[in-house]
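A.B. asks: Provided below for reference: sequence and predicted model.
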Amino acid sequence: MHLVVICIGRLKQGPERELAERYRERFDDIGRKLGFRGLDVHEIAESRARDAHTRMAEEAASIAALFPEKHVFVALDERGKSLDSASFAQQLGRWRDEGIANTVFTIGGADGLSPELQRNANLRIAFGSATWPHQMVRVMLLEQIYRAATILAGHPYHRA
């Protein structure tokens, strides 16, 4: 299974980008041994439209254009389901074992993901009830993907 993270907004050079890249590289190292075919991160520029509805629609079109043909779609949404790390790992492992070709994670812009995208998600997840900066959400998602791989591998990185 191949993993894809699609984000609205770009990370500038600095500690957030370095940390995000560190977790992506760590996942690549362990993930291949577990049957994962890699992890790609796509950044999409924020829409410049004046109203939120148009911004979300433009961003949704850009996101959907990057969806691989066969995929499971996970939307990061503040109203989504809160999964602990072990449950997140089990879900990724289940999709991998079912032969899902691609799992796509999306992080919306400042206005969030369009309602249509949210409705089409196979799973909506949240990192708690707090509001997080998009840069931090990306780092947390990549860390959780790496942590999921370590859990699936029985690695001691994850200590409950």
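C.D. replies: Received, thanks.
A.B. asks: could you use CA atoms for every contact and neighbour count after this?
C.D. replies: Fine.
A.B. asks: report the central residue of the protein.
C.D. replies: Most central in the chain under C-alpha atoms, centre = their mean is Phe105, positioned 3.3 Å from the mean C-alpha point.
A.B. asks: A strand includes it, no?
C.D. replies: Yes. Phe105 forms part of a strand when assessed by DSSP: H, G, I helix; E, B strand; the rest coil.
A.B. asks: here comes the other one, which I'd like you to weigh against the first:
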Amino acid sequence: MLQIVILMVGKTRTGFIQAGMDLYTKRLVPYGKLSLLSVPEEKPRPGLTPEQIKEREGMRLLARLPKPARIIALEASGQEFNSQEFAQWLSQMEYEAHSPLIFVIGGHLGLSNALVAAANHRLALSRFTFTHELSRLILLEQLYRACTIRAGHPYHY
């Protein structure tokens, strides 16, 4: 059975994004176990550099990772797939991992170097840049699409 955890920084504050996330979370129920986990975002303050913010958020994310896990860091320089390829890759990961697949989405500054280094895979949702909140919704929709492709469901077509 497919086990997926989406680990992210901060809360989803935008209503339409949260509504979309709720929709795809419900749609994914028949395809496996899905958990959404978050860690607090680091608030910017004087004397705190963007790199320090990413490091602090990264430490929180690393501390929250379930063990054992296959860690997939979402970042712009990661591997890109089309939907069919992503469905095949997801099947391969499910077969090989025997542990939850943990998709990690950073805050507005991205992921820390330590977290990226700890990841088993790096995944890019697109060559476009998305907000970290919108990335959550896009990932959930693509996971649902991949599951329907794997199941031969007509949603993809």
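C.D. replies: Noted; the coordinates are in hand. Keep in mind it's a predicted model, so treat the numbers as computed, not measured.
A.B. asks: ok so, going back, quick one: map the residue nearest to the centre of structure 1 onto structure 2.
C.D. replies: Residue mapping for Phe105 of structure 1 onto structure 2 gives Phe103, with TM-score structural alignment as the criterion.
A.B. asks: look up how far Lys43 of structure 2 lies from its match.
C.D. replies: Here the criterion is C-alpha to C-alpha, to the nearest Å. By it, Phe103 of structure 2 lies 23 Å from Lys43 of structure 2.
A.B. asks: gap between the match of Phe105 of structure 1 and Leu125 of structure 2?
C.D. replies: Using C-alpha to C-alpha, one obtains 12 Å as the distance from Phe103 of structure 2 to Leu125 of structure 2.
A.B. asks: with Leu90 of structure 2 instead?
C.D. replies: Look at Leu90 of structure 2 and Leu125 of structure 2: by C-alpha to C-alpha, they are 14 Å apart.
A.B. asks: equivalent analysis for Glu42 of structure 2, please.
C.D. replies: Distance, Glu42 of structure 2 to Leu125 of structure 2, by C-alpha to C-alpha: 24 Å.
A.B. asks: and the counterpart of Gln90 of structure 1 in structure 2, what does it touch?
C.D. replies: Gln90 of structure 1 maps onto Gln88 in structure 2 when the alignment is built from TM-score structural alignment. If a contact means C-alpha atoms under 8 Å, 6 or more residues apart in numbering, then Gln88 of structure 2 has Arg150 as its contacts.
A.B. asks: ok, 10 Å please
C.D. replies: 81, 94, 146-147, 149-150 (C-alpha atoms under 10 Å, 6 or more residues apart in numbering).
A.B. asks: which parts of structure 1 are helices?
C.D. replies: Using DSSP state H, the helices assigned to structure 1 run over residues 15-31, 52-65, 85-97, 115-120, 134-153.
A.B. asks: kindly present those helices as TSV, with separate columns for distance to His42 of structure 1.
C.D. replies: What follows is these, written out as TSV (distance: least, C-alpha to C-alpha, whole Å):
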stretch	distance to His42 of structure 1
helix 15-31	12
helix 52-65	9
helix 85-97	20
helix 115-120	17
helix 134-153	11
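A.B. asks: please identify the buried residues of the longest strand along structure 2?
C.D. replies: Ranked by residue count and defined by DSSP state E, the top strand of structure 2 is strand 70-79. Applying a neighbour-count criterion of 16 or more other C-alpha atoms under 10 Å, the buried positions in strand 70-79 of structure 2 are 70-76, 78.
A.B. asks: kind regards, and thank you for your time.
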